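Colleague: With the sequence up front, the predicted model follows.
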Amino acid sequence: MRLILLGPPGAGKGTQAKRLAERHQVPHLSTGDILRSEVKAASELGRQVDSKMRAGELVDDDTISSVVDRRLAQPDAANGFILDGYPRTIRQANALEGVLGSQSLTAVVELMIDEEELFARIEARAREAGSAGVRADDNSGTLRKRLAAFIKETQPLSAFYKHRGLLFKIDGSASVEEIATTIDDHLTDIRASQPSAARKGE
């Protein structure tokens, strides 16, 4: 299982990625979580990306691709992964293809949701977490910047993966359970259409 989850910030990619990782026994690779852990540890990488993340800017392609490349090389990702937050640009997508080589992606799932719903989710998440528990990038001002970056840099990935026959779009405003069921049904259809030899590498 080699899956990418696409969608704007706040669309629910993390929630679905964690569920899928547990169900298919592969790691959930969230670039946001990886980078935030680096910031918390005050590593060299963390210091480099901290200000960009707080401002809602995207980390440069070379840096984030290097981070993902190192993570995919770890033993637990040998049998698959769920990528959440990467790739975010066409350049990153091409870099990922180079890393994977002959190992093709299983699918690319895009969660579709409008801006009004996204802002409502971010505000609700901030209220539930309380001021002490809110992430530095969880606020409406930063979300607007992140959405602008998403529209400019990430949305073109839809056409990129559609051209490769991998893209599957889902209504991200549906319930968590409904989205999960739709993804499961799609993955089941993919497995059913593959020869048994190809499924062994999932």
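Modeller: Sure thing, it's come through.
Colleague: For the rest of this, base every contact and every neighbour count on C-alpha atoms.
Modeller: OK.
Colleague: Show the contacting residues for residue 9.
Modeller: Counting by Cα atoms under 8 Å, 6 or more residues apart in numbering, residue 9 touches 118, 143, 146, 147.
Colleague: in which helix or strand would I find the third one?
Modeller: Element membership of residue 146 [criterion: DSSP states H and E] is helix 140-149.
Colleague: Which strands and helices lie in contact with that helix?
Modeller: helix 115-129 (3 or more Cα pairs under 8 Å, 6 or more residues apart in numbering; DSSP states H and E).
Colleague: Give me the distance from the helix it packs on to the chain's centre.
Modeller: 19 Å (Cα atoms, centre = their mean, to the nearest Å).
Colleague: buried ones in it?
Modeller: 118, 119, 122, 125, 126 (16 or more other Cα atoms under 10 Å).
Colleague: So which residues of the chain form helices?
Modeller: 13-24, 31-40, 44-54, 61-72, 90-100, 115-129, 140-149, 156-163, 176-193, 196-199 (DSSP state H).
Colleague: okay, the angle between the helix holding residue 146 and helix 44-54?
Modeller: 100 degrees (axes from the mean of the first three to the mean of the last three Cα atoms, to 10 degrees).
Colleague: A further structure is provided below for comparison with the first:
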Amino acid sequence: MRILLLGNPGAGKGTQSSRMQKNFNITAITSGNLLRQNIAKGTTVGKIAAKHMEHGEFVPDDIMIELIGDELQRNKRQNWLLDGFPRTINQAMALDDNLNLSGQSLNLVINLQVPEEVILQRIMDRWIHVPSGRVYNLSYNPPKIHGIDDVTGEKLTKRDDDNPEIFKIRLQKHHALTEPLLEYYNKRNILITCNGRTSDEIYPQIESELIARFKVISPNNQVKTSTEKNLLKVATRENL
């Protein structure tokens, strides 16, 4: 599995990523986490990225491609899920060139589609643990102690841009960047869109797609859906 996860800010990419990692043995590669790790380690790429970020600038595409490419190469023999990059059509084309050279091109792009009013409520309820990137939501994924990270006991914070006015601007910019991206992957016939108001509505759609596309069995080898039953019959006949 070589998967890219797309969706509006607050669409629940982190939640879906966690479920896929747990249930299908997928390694998640998140651009934001990679940047933080490289900056903390003081790598060459991390130092360059930090300089741009200190001035409020985007990290250049070539730096991000190198960063992502190196990480994907380390996970070449594993299932992986990419989150947070690419964000533009130019980044997507550059990433494809890099992946094609290593023989591990994308084979599925999942777009999460959630109503904007639902996303707005989510970001109003969202709290984060900055060092780790862990995200909590008071509505459906609250911390055990209000305002405190479950793992470290450190304080949680709100993102500066988690307010209605800034959210609407972010959403407009996101749509402008993402629409060409979705068209690009749709032409390659690797794009699917999963719709819903909650993560629990969306995840079964993702699970069914992974089972059907990659011929895998659901978590713990439990047959839950008609799709899985058919796949299990085929697998059984092939092994006889």
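Modeller: All right, it came through fine. Computed from a predicted structure; not experimentally measured.
Colleague: residue contacts, the most centrally placed residue in structure 1?
Modeller: Residue closest to the average C-alpha location in structure 1 (Cα atoms, centre = their mean): residue 84, at 1.9 Å. By Cα under 8 Å, 6+ apart, the contact set of residue 84 of structure 1 is 4, 5, 6, 13, 14, 17, 28, 29, 30, 31.
Colleague: and if we set it to 6 Å?
Modeller: Applying Cα atoms under 6 Å, 6 or more residues apart in numbering, we find residue 84 of structure 1 in contact with 5, 30.
Colleague: again with residue 11 of structure 2
Modeller: residue 114.
Colleague: Kindly recompute the last result at 10 Å.
Modeller: Residues in contact with residue 11 of structure 2, defined by Cα atoms under 10 Å, 6 or more residues apart in numbering, are 111-116, 118-120, 122-123, 196-199.
Colleague: ok, residues contacting stretch 151-170 of structure 1?
Modeller: 3-8, 58, 85-94, 104-113, 145-150, 178-180, 182-183, 186.
Colleague: Provide the aligned range in structure 2 for that stretch.
Modeller: Here stretch 151-170 of structure 1 aligns to structure 2 at residues 175-194, judged by TM-score structural alignment.
Colleague: mind listing what's buried in the matching stretch?
Modeller: Quick answer for stretch 175-194 of structure 2 (16+ other Cα under 10 Å): 178, 181, 182, 184, 185, 190, 191, 192, 194.
Colleague: try stretch 4-18 of structure 2
Modeller: Quick answer for stretch 4-18 of structure 2 (16+ other Cα under 10 Å): 4-14, 16-17.
Colleague: With stretch 58-72 of structure 2 instead?
Modeller: 61, 64, 65, 67, 68, 69, 72.
Colleague: ok, now stretch 172-180 of structure 1?
Modeller: 172, 173, 179, 180.
Colleague: And stretch 99-112 of structure 2, by the same measure?
Modeller: Buried, per 16+ other Cα under 10 Å, within stretch 99-112 of structure 2: 99, 104, 105, 106, 107, 108, 109, 110, 111, 112.
Colleague: Spatially nearest residue to the fourth one, not counting backbone neighbours?
Modeller: This means residue 106 of structure 2. residue 2 (5.1 Å; Cα to Cα, 6 or more residues apart in numbering).
Colleague: need the contact list for residue 236 of structure 2.
Modeller: So residue 236 of structure 2 contacts residue 230 (Cα under 10 Å, 6+ apart).
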